[in-house]
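Undergrad: Okay, sequence plus prediction incoming.
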Amino acid sequence: MTEHPTLSVRDVDKRLRLGGETIVILRGVTFQLERGEMTALMGPSGSGKSTLLGIVAGLDRPSEGSVMLDGKEIGNLSERELASLRSQKIGMVFQSYNLIPTLTALENVQLPLYVPGRNGHRLDRARELLDEVGLGHRLGHRPSQLSGGEQQRVAIARALIADAPLIVADEPTGNLDSDTGHALMDLLLGLRARRGTTILLATHNDSIAAMADRTLRMRDGRLVPA
């Protein structure tokens, strides 16, 4: 049997009603991501990148079209089903890290596993991942005690703890200097190579995008030739 892609997006539109007017944000977006592929998503502000990432991550729903994640259509799932899918199938990394300031690095990484039935071995797993991203010596540090690059490494470890097949990263290097940003990309590439994780990464940085397997470009809610 042929293996299905990690992600398949087909003819996705997104429209919003604003003040009696219909605003079209996404128009007929179609692409797929194969297993173990890292794809960069580029485009100017307002092109629809963040909306597309939100739909792919199950945080928003398309107005029309189909989104298949690991062979499962997600557009018609209930909110509870979507939450379960996100916890198992999607790791998310944000530009602003989104760490809980009162928790240590070790506690932040464990957060996705604090749900019924998924608590076994979470402590050992979190330690293993922090060691893998080079922070085995910073387990007890809170976000305010970590550099920007270290905080983003914690966020990546958190995204990986559920062994999700897809990581969705929205400008993960946007708050980092050039050297730290490229080091973070090297880390993601290494994790992808070892784990076969599929990564969809939004960025404004051409040199960051060049490190991906391919680049998708958006303009006015559409994918355009790279």
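TA: Yep, it's here.
Undergrad: From here on, just use CA atoms for contacts and neighbour counts.
TA: Fine.
Undergrad: show me where the protein has strands.
TA: For the chain, applying DSSP state E gives strands covering 7-18, 21-33, 38-42, 64-69, 72-73, 90-94, 166-170, 198-202, 214-219, 222-224.
Undergrad: out of those, which comes closest to Ile100?
TA: Of all these, strand 90-94 sits nearest to Ile100, with 13.2 Å by CA to CA.
Undergrad: Which neighbouring elements make contact with the closest one?
TA: helix 148-160, strand 166-170 (3 or more CA pairs under 8 Å, 6 or more residues apart in numbering; DSSP states H and E).
Undergrad: Would you point to the one among the strands of the chain that's packed deepest?
TA: Comparing the strands of the chain by mean neighbour count (mean count of other CA atoms under 10 Å), strand 198-202 comes out on top with a mean of 26.
Undergrad: returning to what we had before: of the helices and strands packed on strand 90-94, which is nearest Val67?
TA: Nearest to Val67, of the helices and strands packed on strand 90-94 and by CA to CA, is strand 166-170 at 13.3 Å.
Undergrad: for comparison:
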Amino acid sequence: MLLKTKSLCKSFARGKNSFFAVKNVEFSISASDFVFIVGRSGSGKTTFLNLISGILDPTQGQVFFEDEDILSMSDTAKSFYRNESIGFVPQSLAYLPNLSVFDNVRVPFFLFNRDGDSEGRALSLLELMDIAHLKNEMPQNLSGGEIKRMLIARALMNSPKLLIADEPTANLDKETSEKVMNLIKSVNKLGTAVLIVTHDSEILDENSTIYRMDAGELSIR
């Protein structure tokens, strides 16, 4: 098992009351799995992603990555876990505007000291995403679909075991959405586990595992 949660909960205070954004979630994903989580906005999907990424600490419950409890990690170890083991594609078009496409993709490589050919790795990822011809462009000159592909390449820079994509087709037309999804599927075929959070039913693959999140509770669809 690559990642699993046990009785995962996260509550927040709202005035004098509190509510559960994530409630008693049991979830697991294995190497090479392709998993979707669907649900309306506000159902707890993004909070769940922040919990399994170690960005948020749960109110109760546990998160295990390769049998290691990430909640017992130091802040530095959690940062290394996010940088090394998880590739995250955010919903927002988050990039460094003062860096080229090529250098944006290479950023995760330099967050921790490591050896290797960052230039060769970045170029191969840009080729995989079919945007190598844009490597010297500034991100703000790219289309929304091209930026998404750049963000996927960046998320894969350190060869993570799990790729997490939060609404990867948000604000994209149908043709571009299909291209982005085909690229993510090609990454999965290379052995990377994929977890996609979405409310776009058109991108769901019925051959994959599909969960539904509603009011913080997760169930198999």
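TA: Okay, I see it. This structure is a prediction, so every number in the text was calculated from the model and none was measured.
Undergrad: hmm, back to that, got CSV for the helices and strands packed on strand 90-94 of the first structure, with distance to Gly48 of the first structure too?
TA: Converted to CSV, these look like this (distance: least, CA to CA, whole Å):
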stretch, distance to Gly48 of the first structure
helix 148-160, 23
strand 166-170, 12
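Undergrad: Which residue in the second structure aligns with Pro165 of the first structure?
TA: Aligned by TM-score structural alignment, Pro165 of the first structure pairs with Lys161 of the second structure.
Undergrad: residues touching the residue nearest the centre of the second structure, list them.
TA: The second structure has Ile164 as the residue nearest its centroid, 2.0 Å off, counting by CA atoms, centre = their mean. By CA atoms under 8 Å, 6 or more residues apart in numbering, the contact set of Ile164 of the second structure is 86-89, 194-197.
Undergrad: quick one: what's aligned to Met181 of the second structure in the first structure?
TA: Under the alignment (TM-score structural alignment), Met181 of the second structure maps onto Met185.
Undergrad: Kindly report the same for Ile196 of the second structure.
TA: The alignment partner of Ile196 of the second structure in the first structure, by TM-score structural alignment, is Leu201.
Undergrad: That match contacts Leu41, doesn't it?
TA: Yes: proximity of Leu201 of the first structure to Leu41 meets the contact threshold set by CA atoms under 8 Å, at 5.8 Å.
Undergrad: what do we get in the second structure for Ala210 of the first structure?
TA: The criterion is TM-score structural alignment: under it, Ala210 of the first structure has Asp205 as its aligned partner in the second structure.
Undergrad: brain fart, His121 of the first structure
TA: So His121 of the first structure corresponds to Asp117, using TM-score structural alignment.
Undergrad: contacting residues for the aligned partner of Ala94 of the second structure in the first structure?
TA: Taking TM-score structural alignment, the alignment pairs Ala94 of the second structure with Asn98 from the first structure. Residues near Asn98 of the first structure by CA under 8 Å, 6+ apart: Ala155.
Undergrad: likewise Asp206 of the first structure?
TA: Taking CA under 8 Å, 6+ apart, one finds nothing in contact with Asp206 of the first structure.
Undergrad: mean shift between the helix ranked longest in the second structure and the first structure?
TA: Looking across the second structure with DSSP state H, the single longest helix is helix 174-189. Compared with the first structure after fitting, helix 174-189 of the second structure deviates on average by 0.7 Å (mean CA distance after the TM-score superposition for the first structure).
Undergrad: Who are the packing partners of that helix?
TA: On a contact count with 3+ CA pairs under 8 Å, 6+ apart, helix 174-189 of the second structure meets helix 144-155.
Undergrad: The nearest residue in space to Leu103 of the first structure that is not next to it in sequence and Glu73 of the first structure, how far apart?
TA: Of all residues not flanking Leu103 of the first structure in the chain, Arg142 sits nearest, at 5.9 Å (CA to CA, 6 or more residues apart in numbering). Plainly put, Arg142 of the first structure is 38 Å away from Glu73 of the first structure if you go by CA to CA, to the nearest Å.
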